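Participant: I'll drop the sequence and a predicted model, then ask my questions.
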Amino acid sequence: MTPTDRLLEKMDRLLAELEEARKLNQRMDKIALFLEDIRLADIVQNYTAPRKLLWTNFLAGLARGLGLTIGTAIVLAVFGSLVSHFFSIPFIGDYIRQIMDYVESYRHSP
C-alpha cells in the first residue's frame, strides 16, 4: 500500500466520522428544541390551569410540612434516647437532671 493510498484511506475515515458527528449534532439540536417545547408547554399549562397549579403547590407544601414534622420527631426521639443513656454517667447525668428539673419548675409555675 502506497503512502497516498493510506492517506486517502485516513481521509475517508475522517470524513465518515465527520458525517457521523454532524448527524449526532442534528439529533442533539432536535432534542434541545423538543425540550424547549416541553418547557414552554408546561409554562402555558400552568397559566391556563390555575386550579391545577394551586392544587399542585398545595400538595407540595403539605408534603414538605409533613416531612418536616416527621423528621423533627425522629431527630428528637433519637436525641432523647441518647440523652437517657447519659443519666448513668455521674457528672453528665447530674447535669442533665438539673436541666430537666429547671425546665419542670418553669413548666409548673403560673
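Facilitator: Received it, and whenever you're ready, just let me know what you need. Residues are numbered from 1 along each chain as shown.

Participant: okay, CA-based contacts and neighbour counts for the rest of this
Facilitator: Will do.

Participant: list the contacts for the most centrally placed residue in the chain?
Facilitator: For the chain, the residue lying nearest the average C-alpha position, counting by Cα atoms, centre = their mean, turns out to be R64 (12.9 Å). Residues in contact with R64 (Cα atoms under 8 Å, 6 or more residues apart in numbering): none are found.

Participant: so how far is the helix or strand hosting it from its chain's centroid?
Facilitator: Element membership for R64 (DSSP states H and E) is helix 50-85. How far helix 50-85 lies from its chain's middle: 16 Å, per Cα atoms, centre = their mean, to the nearest Å.

Participant: take a look at this one as well, against the first:
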Amino acid sequence: MLDKHLEKKLDQLSLYMEKMKLAEYVDLLHDTKRLLWVNLISGVARGFGIAIGFTILGAVAFLILQHLVGLNLPLIGDFIAELMNYVQESKGLRVR
C-alpha cells in the first residue's frame, strides 16, 4: 500500500517536472553560449519594447497636454503652454 502511494507520488512529481521543462532548463544553464544568446535576444526585445512603449506614452501625454492648453485653464494652461514652448524650442520647431 505504501509502495503504491509512493509510486503514485513519484509519477506525479515526474509529470510536474516534465511540464515545467526542468530538463531543458538545466541543459540551458550548462550551455553558456546558448544562455548568453537567449539573454541577449531577450534583453534587446525588452529594450525595444520599452522604447516603443515610452514613445507611445509620451505622445499620448503630449496630446493630453495640448488639449489642456486648449481648454484655457488659468494656472495649468499657462504652465503647460510654457512647457510646450520649451519642448518645441528645444526641438527647433519654433523660432522666436
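Facilitator: Happy to help now that I have it. What you see is a predicted model, and the numbers here were worked out from it, not measured in a lab.

Participant: could you get me the TM-score between them?
Facilitator: Remark: TM-score between the superposed chains equals 0.65 [TM-score structural alignment, normalised by the length of structure 2]; 86 aligned residues with a Cα RMSD of 3.1 Å.

Participant: if we can go back for a sec, now the helix holding R64 of structure 1: which residue numbers in structure 2?
Facilitator: Per TM-score structural alignment, the counterpart of helix 50-85 of structure 1 in structure 2 is residues 32-67.

Participant: that stretch vs structure 1 - mean distance after superposition?
Facilitator: With mean Cα distance after the TM-score superposition for structure 1, stretch 32-67 of structure 2 departs from structure 1 by a mean of 0.8 Å once superposed.

Participant: what residues of that stretch count as buried?
Facilitator: Judged by neighbour count using 16 or more other Cα atoms under 10 Å, the buried positions of stretch 32-67 of structure 2 are L65.

Participant: would you mind finding the longest helix in structure 1?
Facilitator: In structure 1, taking DSSP state H as the definition, the longest helix is helix 3-48.

Participant: distance from that one to the middle of the chain?
Facilitator: 30 Å.

Participant: for it, name the packing helices and strands.
Facilitator: On a contact count with 3 or more Cα pairs under 8 Å, 6 or more residues apart in numbering; DSSP states H and E, helix 3-48 of structure 1 meets no helix or strand.
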